[in-house]
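S.K.: Structure here, sequence nowhere to be found:
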């Protein structure tokens, strides 16, 4: 099957130089990444950890024409089509891939990503180029984190939270995948519809190495693919006016540790960024495990940053809505933008890309005797490596070839990590439902 697409708004106004550059990029070593991301967004709703082998006859080409650009799809997934024509939302996601993978790759190839200021400015520029930095008079964007592998009752709960937020005119930003990323968007869409809100925002932030396992769900109407996990995490906290954390696995723990490491920075002590952990009554054990791990490793100050509000969507939504006034007042008092939190201090250790190789995972400083922000950064990297070994193509391959990642450190800390990770495994939070989990890590507890 061969389908030719005319670009939608925005990409139909490219110059011939821009078209030539995109076409050249699509035939460069970047092509494999481009094809993989394009396949993921075309196969929306496909919840699998192994996407590419199922569609090995798929291909995509960019064709230069006098009037601009055409997109050629060869054997696209049926999920992308209705009666032989591509779904509009799916084509929007596909054009986001072209924009963020091909266009941005050349635009930022000379950016010094070891420079903290340049990193923050580049993330802003990527978001602005994607038209997601929008003028607003009142903060209203709620970032929702949680697992792609959650129980049915937890999924229903995330939808109810989204619904209550939507009824109160709040918008949603997630990692854009299934599970706890899809539920809040779906609920908010219904809430917005009831309130006749026609410009509801369902912002999905992802990155290339994870997009196959967490392909954009069909509710996402603004998709941005950041260069790597660190840029994605910074984008989340820069655009967030509040953060809600649902039950999840290693990826959610990574996000939480990243957030806590930043908020523990003394420069961020006055920041107003509400953090709520919530889920149904049956998820209390999960939150108890998380709270205990946070307090026993990062201290009471870190634990006090978290507000646990189980089993009460209305109360959670009311709390978040009320906090928007405080967020606005704080941003106004320091002269910061509502759309992008420039005043949030993020240390370089949280910005630099971490390669979860066996050598780098083994070299992590996992000892309690260090500043809490540095410990949080190391723990974040450890959980990031576990996510890579679980679902990212390169990480999964590395584990198959060399065996599990080895994590070594302070015996007390390693016991706490082992306990938390085993709880995730027992609760079925490390893989898609129905699949048996084979640990990609090994924790060394040396007395």
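M.R.: Great, that's in hand. Just so we're clear, the structure is a prediction, and the values are computed from it rather than from any experiment.
S.K.: For the rest of this, base every contact and every neighbour count on C-alpha atoms.
M.R.: Noted.
S.K.: Would you mind finding the longest helix in the protein?
M.R.: As assigned by DSSP state H, the longest helix anywhere in the chain is helix 313-334.
S.K.: Below is structure B, check it against A:
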């Protein structure tokens, strides 16, 4: 069954307090542009059962009949959505209010994104900063510790509960802190759930003002990993590279829980950044955190050792134990950390970290996973390999299916290829990678 739905667009999230005629025209054009995928994205945002969806094709099929047009009412602008599946609405008639907030935030970031002030490698970081400023995230006075959390979308219950407990203890010890996650479910939701309880116990909202639950997403992944309902500040970046740079620059430190190919991609990106000589001496703690008895990061470190030997030593910390012990460790270290400024301009990003990797059959076959290169270059190529796996299994699985039984041949060092293939297969076996229709990997090695 289908119904009609009116969704108010919130000017305070997008432009100012009122839309001009030019804004309305820009909005109409942006909604109609197929490159923006607004029907698919809005469908994912209003789908109350978003936890059940991890494939953009499911959203595309479910909302294939939905149409969206602008409907001005008494000076306000609404989205008039027709042919909306009733089962995506919590009562068959309405959306939850947080979905309304998220839709306006997505319109701001996709249709009303600030224009790039310049081109070239030197300007990429400046443009990302302007993008974040445009959201209003950076203009809220003093902050305490801001920590990003990376980890899996699909995780076992015990891992979810550990991430939630860790969010609780860190917010209890540091009630002025805030979290940034990938905004979806699993590990991306758990820290917010834990912190929400801790903030209440510490009267954090009264003592320190509003505490944001910050979610960073990306245009191509949003429909498969729609934001959870706790996110109060949603930003949707044009590319995964811009999203990851913003994660790092908008945080004072970072931690990672177990996850899939996307989590490995993020870890490799961070290690590439920290390995740069220009960033030596800049304080930035990067922690791989797991509950006691876990072996995920032990096995990942073994993989890194096969690929890099001791070249990455000292760039990360592994914590396996209780959530309270890790939270106590972070709280102690934060006493000596300057958290006054939210945006870290000191870190230097090599253009190879920032350049978008366009996934194609040819670009995957062009990756070099040999040892005949510096560690930084191998980190970049491995990161692009895992980015390709994410793209083909989450963002655009139709591309993978279009190749039939053929797969791009990945070339490189025999031991690195074997270890990488073993890691991917292990993640798939653990349910951390979305399976393809043929249940074959997104690549082949010889």
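M.R.: Noted; the coordinates are in hand. Computed from a predicted model, the values in this text were never measured in an experiment.
S.K.: Send over the TM-score of the superposed chains.
M.R.: Once superposed, the chains reach a TM-score of 0.90 (TM-score structural alignment, normalised by the length of the second structure), with 428 aligned residues with a C-alpha RMSD of 2.2 Å.
S.K.: Any buried residues in the helix or strand just after the longest helix of the first structure, and which?
M.R.: Downstream of helix 313-334 of the first structure, the next assigned helix or strand under DSSP states H and E is helix 358-362. Across helix 358-362 of the first structure, burial judged by 16 or more other C-alpha atoms under 10 Å covers 358, 360-362.
S.K.: ok so, going back, which strands or helices does the longest helix of the first structure pack on?
M.R.: Counting contacts by 3 or more C-alpha pairs under 8 Å, 6 or more residues apart in numbering; DSSP states H and E, helix 313-334 of the first structure packs against helix 152-167.
S.K.: contacts for the helix it packs on?
M.R.: Residues from elsewhere that reach helix 152-167 of the first structure (C-alpha atoms under 8 Å, 6 or more residues apart in numbering): 171-172, 179-180, 183-192, 194-195, 246-247, 279-280, 283, 313-314, 316-317, 321.
S.K.: Kindly state which residue of the second structure is aligned to residue 161 of the first structure.
M.R.: Counting by TM-score structural alignment, residue 161 of the first structure corresponds to residue 166 in the second structure.
S.K.: how much space between the residue lying farthest from the centre of the first structure and residue 292 of the first structure?
M.R.: Relative to the centre of the first structure, and counting by C-alpha atoms, centre = their mean, the farthest-placed residue is residue 66 at 37.6 Å. Distance from residue 66 of the first structure to residue 292 of the first structure, counting by C-alpha to C-alpha, to the nearest Å: 62 Å.
S.K.: cool, and residue 392 of the first structure?
M.R.: The value you get for residue 392 of the first structure to residue 292 of the first structure, if C-alpha to C-alpha is used, is 28 Å.
S.K.: of those two, who's got more company?
M.R.: Neighbour count, other C-alpha atoms under 10 Å: between residue 392 of the first structure and residue 292, residue 392 has more, with 21 against 16.
S.K.: Quick one: map that one onto the second structure.
M.R.: Per TM-score structural alignment, residue 392 of the first structure is aligned with residue 395.
S.K.: which residues does that match contact?
M.R.: If you count contacts by C-alpha under 8 Å, 6+ apart, then residue 395 of the second structure has 55-56, 220-221, 224 around it.
S.K.: still contacting in the first structure, which of these?
M.R.: On the basis of both residues aligned by TM-score structural alignment, their matches' C-alpha atoms under 8 Å, what survives of these in the first structure is 220-221, 224.
S.K.: Can you tell me which of the residues you listed has the most neighbours?
M.R.: residue 224 (24 neighbours).
S.K.: Show me what it lines up with in the first structure.
M.R.: Structural alignment (TM-score structural alignment) places residue 224 of the second structure against residue 213 in the first structure.
S.K.: for residue 363 of the second structure, same thing?
M.R.: With TM-score structural alignment as the criterion, residue 363 of the second structure matches residue 360.
S.K.: mean deviation of the one helix or strand residue 188 of the first structure maps to from the second structure?
M.R.: Using DSSP H and E, residue 188 of the first structure falls within helix 182-194. Superposing on the second structure places helix 182-194 of the first structure at an average distance of 1.2 Å from its equivalents, by mean C-alpha distance after the TM-score superposition for the first structure.
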